[in-house]
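K.L.:
need coordinates for the below:
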Amino acid sequence: MSAIPQNLQVVRDGIAAAARIALRDPQSVQLLAVSKTFDAAAVVAAAQAGQRAFGENYLQEALDKMAAVKAAQPDLLLEWHFIGPIQSNKTRQIAEHFDWVHAIDREKIAQRLSDQRPSALPPLNICLQINISGEASKSGATLEQAPKLAQAIAALPRLRLRGLMAIPEAAESVALQRLPFHRLHQLWQALREQGLDLDTLSMGMSNDMTAAIAEGATIVRIGSAIFGKRDYAK
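P.N.:
This next block holds a predicted model:
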């Protein structure tokens, strides 16, 4: 029998415990199940256990999985989040098939997503990615670039800027993990004070979820703790 329902419950319990420690309502933190590299059967198992939001990094894999899930369970109403880097030639299919995009750091990509979002669909929910630790190996806007870029994205007609996303540099203690999340929260609050209608902080994964929730995360991205160890060789 699949361990996914039991794993999901353990993760949910962990989110609830972290929220209570932070004196927050556990319902204020959404679990995004990162299903990249796992098959449609894993998504269906999680969905049958009550999970509705799924995160994908690889476009073709995601599109194939969406189709397979739809064929297996046509009545499932799932929310699909694209959380990987985006190339210009992938924007149309992302705009047509996803509900959220978490990794926007260029106005050009945002403009293409807005132009290509079908009018029959609601505006595409967007998180602006911030390189909060200033790592050369990671994508994301700088703290200095963020206000201008956020205003430009918010003005696009077929997008809805919801908030910020970051993947900080790894740190060993919860106290050190909290520092970049705190900076992201400060930026989020500053943008709200500038008039942007933001409600989302997408931050925190398995190893730093507690720190992220303490600093105001509204979405945490968890994968292997739900689905098991990834096999990238597939």
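K.L.:
going forward, measure contacts between C-alpha atoms and count neighbours the same way
P.N.:
Noted.
K.L.:
which helix runs longest in the protein?
P.N.:
Looking across the chain with DSSP state H, the single longest helix is helix 174-193.
K.L.:
same for the helix or strand just after that helix, what does it pack against?
P.N.:
Using DSSP states H and E, the helix or strand that directly follows helix 174-193 along the chain is strand 200-203. Secondary-structure packing of strand 200-203 (3 or more C-alpha pairs under 8 Å, 6 or more residues apart in numbering; DSSP states H and E): strand 159-166, helix 174-193, strand 219-222.
K.L.:
which one of the ones you listed is the most hemmed in?
P.N.:
Highest mean neighbour count of the helices and strands packed on strand 200-203: strand 159-166, a mean of 25 (counted as mean count of other C-alpha atoms under 10 Å).
K.L.:
pull out the buried positions in the strand or helix carrying residue 61.
P.N.:
Element membership for residue 61 (DSSP H and E) is helix 59-72. By 16 or more other C-alpha atoms under 10 Å, the buried positions in helix 59-72 come out as 59, 62, 63, 65, 66, 68, 69, 70.
K.L.:
let's see this one next to it:
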Amino acid sequence: MSSIADNLGSVTRRIQKATKAAARADGSVNLLAVSKTRPPRDLREAAASGQRAFGENYLQEGLEKIEALADLPELEWHFIGPIQSNKTRAIAEHFQWVHSVDRLKIARRLSEQRPDNLPPLNVCLQVNVDNEDSKSGCRMEDLPELAAAVSKLPRLNLRGLMAIPDPDQPEDSLRDSFRALATALGRLNRQPDINGTLGTLSMGMSGDLELAIAEGATLVRVGTAIFGARDYGAGG
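P.N.:
Presented below is the predicted three-dimensional model:
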């Protein structure tokens, strides 16, 4: 069985190869290790191989890992799951990034509850690029107004967009979804109230990271290809 270190090396090489194939600069795509349902020892093994950014979907599980790995202050914690109003305070207090902001109410609560002694919370707006009823995310047509409002909140740092397209759709359709998110980011950056400040496209996972990178992803969220199949009995 491949070790987590071996898997990280393989994923890193895939990212580098895809970045080169897309004629993009070395280092322009970052890796977020999606660690939901994985025990702290797996994250510690990944950290020992140089991985620093970890993404958690479930708040209580994520908080337990942050505490268990508090001796590794260099780790960067990203919350990437759906956000309920009663969870915003803990997210604002313990994470450095949030990828799943999809409405102004949640953004306002995160801003109000971000401690003053911490840097502004980095946030991405989640977009429902395929208009799936079962998916979180704001509608594409609502994005300009939401981005303008979030960009003005004092304790948040709006960084870009995130999407989770349907991975089972045909490749051409998946490419269109990634391209639509990249196009939306470009449009937002032309808004006077945004003015070119957004640089993060959080899209692409284990099975489609090459396609996402070809369409402009700057951060890919990879879990299974690093940690193996998830054990959903282990958490959230």
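K.L.:
so after superposing, what's the score?
P.N.:
Scored by TM-score structural alignment, normalised by the length of the first structure, the superposition of the two chains gives a TM-score of 0.96; 231 aligned residues with a C-alpha RMSD of 1.3 Å.
K.L.:
quick one on the thing from earlier: mean deviation of the longest helix of the first structure from the second structure?
P.N.:
In the superposition against the second structure, helix 174-193 of the first structure averages 1.1 Å from its aligned positions (mean C-alpha distance after the TM-score superposition for the first structure).
K.L.:
which strands or helices does that helix pack on?
P.N.:
strand 159-166, strand 200-203, helix 209-214.
K.L.:
redo that, cut-off 6 Å
P.N.:
Helix 174-193 of the first structure sits against helix 209-214, with contacts defined as 3 or more C-alpha pairs under 6 Å, 6 or more residues apart in numbering; DSSP states H and E.
K.L.:
could the helices and strands packed on strand 200-203 of the first structure be laid out in TSV, adding distance to residue 94 of the first structure?
P.N.:
Shown next, in TSV, are these (distance: least, C-alpha to C-alpha, whole Å):
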stretch	distance to residue 94 of the first structure
strand 159-166	12
helix 174-193	25
strand 219-222	19
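K.L.:
which of these sits closest to residue 24 of the first structure?
P.N.:
strand 219-222 (13.5 Å; C-alpha to C-alpha).
K.L.:
who touches the closest one?
P.N.:
29, 30, 31, 32, 33, 34, 202, 203, 204, 205, 206 (C-alpha atoms under 6 Å, 6 or more residues apart in numbering).
K.L.:
just give the number of residues close to residue 142 of the second structure.
P.N.:
Residue 142 of the second structure: 12 surrounding residues under other C-alpha atoms under 10 Å.
K.L.:
distance of whatever residue of the first structure lines up with it relative to residue 154 of the first structure?
P.N.:
When the first structure is aligned by TM-score structural alignment, residue 142 of the second structure is paired with residue 145. Residue 145 of the first structure sits at a distance of 14 Å from residue 154 of the first structure (criterion: C-alpha to C-alpha, to the nearest Å).
K.L.:
so where do the helices sit in the second structure?
P.N.:
4-21, 40-48, 59-68, 88-94, 104-113, 143-151, 171-189, 209-214, 224-227.
K.L.:
would you turn the ones you listed into a markdown table with distance to residue 126 of the second structure?
P.N.:
A markdown table is the format used below for the helices of the second structure (distance: least, C-alpha to C-alpha, whole Å):
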| stretch | distance to residue 126 of the second structure |
| --- | --- |
| helix 4-21 | 23 |
| helix 40-48 | 25 |
| helix 59-68 | 17 |
| helix 88-94 | 16 |
| helix 104-113 | 12 |
| helix 143-151 | 9 |
| helix 171-189 | 10 |
| helix 209-214 | 16 |
| helix 224-227 | 21 |
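K.L.:
nearest to residue 134 of the second structure, of the ones you listed?
P.N.:
Taking C-alpha to C-alpha, helix 171-189 is the member of those nearest to residue 134 of the second structure, at 16.3 Å.
K.L.:
next, the angle from that closest one to helix 143-151.
P.N.:
Put simply, helix 171-189 of the second structure runs at 50 degrees to helix 143-151, going by axes from the mean of the first three to the mean of the last three C-alpha atoms, to 10 degrees.
K.L.:
that older thread, which of the contacts of strand 219-222 of the first structure are buried, as a ChimeraX select command?
P.N.:
In ChimeraX syntax, the buried subset of the contacts of strand 219-222 of the first structure is picked out as below (16+ other C-alpha under 10 Å):
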select :29,30,31,32,33,34,202,203,204,205
